[in-house]
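*Asks:* got a predicted model here, sequence first, then my questions.
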Amino acid sequence: MYTLFPSIKLQISSQNCAFLTSTILLNILIFLFLNRPTPPRPLPSTQFEFPDDCEFGKVYVYDLPPILNKDLLQSCNNSAEFWSSRCNDLSNGGFGPHATGLEHIVPQNLTPAWYWTDLYAGEVIYHKRILNYKCRTLNQDQATAFYIPFYVGLSIGKYLWLNHTANDIDSHSLAMLKWVKNQDPWKKRNGSHHFIMLGRLTWDFRRITPDSDNEWGTSLLNMPLMKKVLRLTPERNVWDEMEISVPYPNPFHPRSVSDIHQWQSVLRSKNRSNLFCFVGGARKYIKHDFRDLVLTYCKNESDSCRVVDCSVFPCYEGANATIATFLDSDFCLQPKGDGFTRRATFDCMLAGAIPVFFWKGSFENQYQWHLPTNSESYSVFIDNKDVRNDSTIIRRVLEKYNRDEVKKMRETIIDFMPKFLIATSDANLGSTKDAFDIAIEGVLRKFKQQNEDALKNN
């Protein structure tokens, strides 16, 4: 008898023979299974294992020549933007330096998640995030979308404030298009299904006259090869269907979903002593500057309005004063800035304050993937013309909101807050999606729908 099972007697009855044979065979199979050779582990190469939830497809990231991104980042000291070198602003993967001075404003365990993030750092931030994106592919044939990680905002920063030629400011953009048009995915699709992140407002990339040395910005978006390229930007041209606006980067970059929940709890329990506030600076060089009007009015309403004057205080080089001001106010006044939108709008909502807009262009047809369609659920609109006629209308309008209405609007903001945050690249947010997730998924969804529509029409 086979000695692998010594407990079985040699003398067995015929009626148990079939059962015993089955048992022996079963044990042999188990033994062989447990002692089978271990299959080799997959190589920890650059290949990705894609999750099952990439329902809208995958994104391929071009490996551009360094002169179009990495070299621009490393030459940050060469920026001619008048306020400072960009190196500090763009450190820590675009998040900027770690925030300091928040010990009495933010819970201590959350302070490592706060940075002094520059409003124009989106190109660097999105590039770092997309390299670790769960639905990234290294196989061009598997991709639904193709990302061009060109730091175009950085490339023009060194020219915007000094004398330059059109060739100077367009040189990197032309180099990018010359390179990308020779790539197989571009040639197969004639430039469609490609997208780019613009770190600055769309207006900085729309110089009308190609060879003009006197007009503002680069002509990138008016170059023929850009016609089919989708653009993500902090402020979109609402008449351009190829542009999608995404929230400005703000100081809070959660490391986990618990970071988000804890900060939401802070906002729900916060007692606020000011009806409204204004964080911004007057621009004396602009005739009849509306921000100057709001600033002057707020200073005269010191019993109800708290002011941070950014023309005398460096608001974003130690923004603890701005965060504290927003945290202590029910409403925050948001006149338009360089464009219709402002980074301060998101800083304000990050602190649970309710934005007050004076131009419909500040919210209509902007951030459609990230903010509620019903603007009245989270903001107030007062026409700028009415304010020019009588600035006291601001207080009169805001005082009409009772405590329950204010609480309801704040709760709406707190609920959709994750949609305008940008988490760290290694954050574990579970099923929660941040601004980056929503933007990239939106791009993939859009391109997938285009593919499906094309198949139906053929």
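*Replies:* Received it, and whenever you're ready, just let me know what you need. Numbering: from 1, shown residues only.

*Asks:* contacts, neighbours, all on C-alpha from now
*Replies:* Fine.

*Asks:* list the contacts for Lys187?
*Replies:* Residues in contact with Lys187 (C-alpha atoms under 8 Å, 6 or more residues apart in numbering) are Lys181.

*Asks:* what helix or strand is it on?
*Replies:* Assigned by DSSP states H and E, Lys187 falls within helix 184-189.

*Asks:* again with Phe436
*Replies:* helix 435-457.

*Asks:* what residues sit buried inside that helix?
*Replies:* Ala435, Phe436, Asp437, Ile438, Ala439, Ile440, Glu441, Val443, Leu444, Arg445, Phe447, Lys448 (16 or more other C-alpha atoms under 10 Å).

*Asks:* got it, and stretch 269-281?
*Replies:* When burial is assessed from 16+ other C-alpha under 10 Å, stretch 269-281 yields the following buried residues: Asn274, Leu275, Phe276, Cys277, Phe278, Val279, Gly280, Gly281.

*Asks:* just put the residues you listed in a markdown table and tack on distance to Lys400 and secondary structure.
*Replies:* Putting those into a markdown table (distance: C-alpha to C-alpha, whole Å; DSSP: H, G, I helix; E, B strand; the rest coil) gives the following:
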| residue | distance to Lys400 | secondary structure |
| --- | --- | --- |
| Asn274 | 15 | strand |
| Leu275 | 11 | strand |
| Phe276 | 13 | strand |
| Cys277 | 16 | strand |
| Phe278 | 19 | strand |
| Val279 | 22 | strand |
| Gly280 | 25 | strand |
| Gly281 | 27 | coil |
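
*Asks:* in JSON lines: those residues, plus distance to Ala145.
*Replies:* Below are these laid out as JSON lines (distance: C-alpha to C-alpha, whole Å):
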{"residue": "Asn274", "distance to Ala145": "47"}
{"residue": "Leu275", "distance to Ala145": "46"}
{"residue": "Phe276", "distance to Ala145": "43"}
{"residue": "Cys277", "distance to Ala145": "42"}
{"residue": "Phe278", "distance to Ala145": "41"}
{"residue": "Val279", "distance to Ala145": "39"}
{"residue": "Gly280", "distance to Ala145": "38"}
{"residue": "Gly281", "distance to Ala145": "40"}
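
*Asks:* thinking again about what came up before, what's the closest of the buried residues of helix 435-457 to Glu405?
*Replies:* Checking the buried residues of helix 435-457 against Glu405 by C-alpha to C-alpha gives Ala435 as the nearest, at 26.6 Å.

*Asks:* for the closest one, give me its contacts.
*Replies:* Val246, Pro247, His370, Pro418, Lys419, Phe420, Leu421, Ile422.

*Asks:* pretty sure the fifth one contacts Ala439?
*Replies:* Translated: Lys419. No - applying C-alpha atoms under 8 Å, one finds Lys419 not in contact with Ala439, separated by 9.5 Å.

*Asks:* adding another structure so you can compare the two:
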Amino acid sequence: MALKNSATTISSFLCSVPTLFLSFTAFLLTLSISFFFLFSNPRTQFVSQITPSESHDSIKVYVADLPRSLNYGLLDKYWSSAPDSRLSIDSDRQITSTHVPKNLKFGPYPENPLIKQYNAEYWIMGDLMTPDDLRSGSFAKRVFDAAEADIVFVPFFATLSAELQLGTAKGAFRKKMGNEDYERQREVVDFVRKTPAWKRSGGRDHVFVLTDPVAMWHVRTEIAQAILLVVDFGGWYKLDSKSSNGSSSDMIGHTQVSLIKDVIVPYTHLLPKLQLSEDQRRHKLLYFKGAKHRHRGGIVREKLWDLLVNEPGVVMEEGFPDATGREQSITGMRTSDFCLHPAGDTPTSCRLFDAIQSLCIPVIVSDNIELPFEGLVDYSEFSVFVAVSDALRPNWLVGHLRSFSKEQKDKFRRNMSRIQPIFEYDNGYPGGIGPIPTDGAVNHIWKKVHQKLPLIKEAIVREHRKPAGVSIPLRCQCI
């Protein structure tokens, strides 16, 4: 009866259509046309005024005008400095004498594995430095007026700055006096905080790349409101008791990082990519290479080591993928079905991305892990997630991994091969200046930053309407 009455009403409205079927069809057509014009008109009254960009296929980026000494100048400093005191063999000193041309405007990033794993800052900057006519594949559109920008990118090579200090005078790192890294941090923060762009937004739309867990160590509270590109939050919640001397004033506040405003980015993998077509028979069950003894969350790693070290089909090796260790890691990861990824000093490491490039199924034992590009990538399609409590049960983990069929493992590897490019930074151009892969890490970073913009714009508007003298306490934006 209700359908009949609706048809009568529609027929009466259309006047010229006598049948129920045609009336209903005409109604749907009219409704579709109305929705088309409503949502295709960019000036419709329902479009929010804080939409981050007129176009959803780009993000507008302004690059803060920092001096060269704070980015590419640090590369010049690195290549002219003494060998890294933390490495027994410094391969970069060999590279610089044979493969690095003199007077390069944009030098290569170090191959030193302690530094290379954090080189996202180099490739992101390279994208922004690429001429506009070559940047058609980038999700970021560079603008030269901060007032037009969605975000302000701060081009400080914070990781390289920190690692230069750690590699030459580690003892001065936690101090401010005699610490060149601290002086550079101070210069960056003092510069950006004086700019009109920072004053308009309180820094909330500024982007810092802090992939090294100790990058910008001394000034983190001053940039906490900005968009931070980090590999995880493990180095942000607190200092270990030894370094903080038990003083609560040295503890890092949990309000400084948040999945709402910040972006988790991949480590740079240190091992070469294995194509699915090149994959061969894997005769080991589980592989791990790394340091057994770590701080904080790494206690789980030590317990796992003791449980697994004598298990048949399991290989546990001590070491880091430097010259010798790299070859061991390549062999180990390419001949094992699964690669163990337990927490260390922080919840994640470049080991995860080495495993992905090696088509070795990651076994993630880290309850508090944050992963890059979630929402764009479903890690459960190619990884095994295990609760710490289960992993530490005797004989449980090996039995669980043996329960996966060949078909399941093959499916994991097929899925992994499809997402390998997402974790690639390198664009193949000298100095990193050149078109980036549309499906690579840099573009996915820009897309994740773009997703943050509506709430960041809202926070800026809320701050502007706050009466003078009123302070709103920082709160954990937990999700």
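*Replies:* Structure received. Since we're looking at a predicted model, the values are computed, not measured.

*Asks:* got a TM-score for the two of them?
*Replies:* Once superposed, the chains reach a TM-score of 0.67 (TM-score structural alignment, normalised by the length of structure 1), with 358 aligned residues with a C-alpha RMSD of 3.8 Å.

*Asks:* quick revisit: can you tell me which of the buried residues of stretch 269-281 of structure 1 lies closest to Ile354 of structure 1?
*Replies:* Distances from Ile354 of structure 1 to the buried residues of stretch 269-281 of structure 1, taken by C-alpha to C-alpha, are shortest for Phe276, at 8.8 Å.

*Asks:* any idea what the closest one aligns with in structure 2?
*Replies:* Here Phe276 of structure 1 is matched to Leu286 in structure 2, going by TM-score structural alignment.

*Asks:* residues contacting its match?
*Replies:* By C-alpha under 8 Å, 6+ apart, the contact set of Leu286 of structure 2 is Gly313, Val314, Val315, Ser336, Asp337, Phe338, Cys339, Leu340.

*Asks:* dump those residues to JSON lines, plus distance to Ile361 of structure 2.
*Replies:* Shown next, in JSON lines, are the contacts of Leu286 of structure 2 (distance: C-alpha to C-alpha, whole Å):
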{"residue": "Gly313", "distance to Ile361 of structure 2": "15"}
{"residue": "Val314", "distance to Ile361 of structure 2": "14"}
{"residue": "Val315", "distance to Ile361 of structure 2": "15"}
{"residue": "Ser336", "distance to Ile361 of structure 2": "9"}
{"residue": "Asp337", "distance to Ile361 of structure 2": "6"}
{"residue": "Phe338", "distance to Ile361 of structure 2": "5"}
{"residue": "Cys339", "distance to Ile361 of structure 2": "6"}
{"residue": "Leu340", "distance to Ile361 of structure 2": "9"}
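
*Asks:* what's the PyMOL syntax to select whichever of those residues are buried?
*Replies:* To isolate the buried members of the contacts of Leu286 of structure 2 in PyMOL, using 16+ other C-alpha under 10 Å:
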select buried, resi 314+315+336+337+338+339+340
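
*Asks:* now structure 1: which of the contacts of Leu286 of structure 2 match?
*Replies:* Among those, those whose aligned partners also touch in structure 1, counting by both residues aligned by TM-score structural alignment, their matches' C-alpha atoms under 8 Å, are Gly313, Val314, Val315, Ser336, Asp337, Phe338, Cys339, Leu340.

*Asks:* where do the helices sit along the stretch 151-300 of structure 2?
*Replies:* Using DSSP state H, counting those that start in this stretch, the helices assigned to the stretch 151-300 of structure 2 run over residues 158-169, 180-193, 196-201, 241-244, 299-308.

*Asks:* quick one: Pro347 of structure 2 and Gly297 touch, right?
*Replies:* Yes - using C-alpha under 8 Å, Pro347 of structure 2 is in contact with Gly297, at 7.2 Å.

*Asks:* the more surrounded of these two?
*Replies:* Pro347 (24 against 17; other C-alpha atoms under 10 Å).

*Asks:* what's the match for the more buried one in structure 1?
*Replies:* Pro347 of structure 2 maps onto Phe340 in structure 1, by TM-score structural alignment.

*Asks:* which of the helices of the stretch 151-300 of structure 2 sits most buried?
*Replies:* helix 158-169 (a mean of 22; mean count of other C-alpha atoms under 10 Å).

*Asks:* what does that helix contact?
*Replies:* 70, 74-75, 78, 82-86, 115, 118-119, 121, 172-173, 179-181, 184-185, 209-212, 214-216.

*Asks:* those residues in strands, which ones?
*Replies:* Judged by DSSP state E, the contacts of helix 158-169 of structure 2 include Val209 as members of strands.

*Asks:* buried subset of the contacts of helix 158-169 of structure 2?
*Replies:* Buried among the contacts of helix 158-169 of structure 2 (16+ other C-alpha under 10 Å): 70, 74-75, 78, 83-84, 115, 118-119, 121, 172-173, 179-181, 184-185, 209-212, 214-216.

*Asks:* what about the strands in structure 1?
*Replies:* Ranges of strands in structure 1, per DSSP E, are 59-61, 136-137, 145-148, 194-197, 230-233, 243-245, 274-280, 305-309, 329-334, 354-357, 380-381.

*Asks:* show me what the third one is packed up against.
*Replies:* In other words, strand 145-148 of structure 1. Other elements packing on strand 145-148 of structure 1 under the criterion 3 or more C-alpha pairs under 8 Å, 6 or more residues apart in numbering; DSSP states H and E are strand 59-61, strand 194-197, helix 435-457.

*Asks:* swap in 6 Å and give it another go.
*Replies:* Packing partners of strand 145-148 of structure 1 (3 or more C-alpha pairs under 6 Å, 6 or more residues apart in numbering; DSSP states H and E): strand 59-61, strand 194-197.

*Asks:* how big's the offset between that strand and structure 2?
*Replies:* Aligned to structure 2 and superposed, strand 145-148 of structure 1 gives a mean residue distance of 0.9 Å (mean C-alpha distance after the TM-score superposition for structure 1).

*Asks:* list the buried ones in that strand?
*Replies:* Buried residues in strand 145-148 of structure 1, counting neighbours by 16+ other C-alpha under 10 Å, are found at Ala145, Phe146, Tyr147, Ile148.

*Asks:* in CSV, list these along with distance to Tyr378 of structure 1.
*Replies:* Shown next, in CSV, are those (distance: C-alpha to C-alpha, whole Å):
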residue, distance to Tyr378 of structure 1
Ala145, 33
Phe146, 34
Tyr147, 33
Ile148, 34
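
*Asks:* and Phe420 of structure 1, how many neighbours does it have?
*Replies:* The local packing of Phe420 of structure 1 (other C-alpha under 10 Å) involves 24 other residues.
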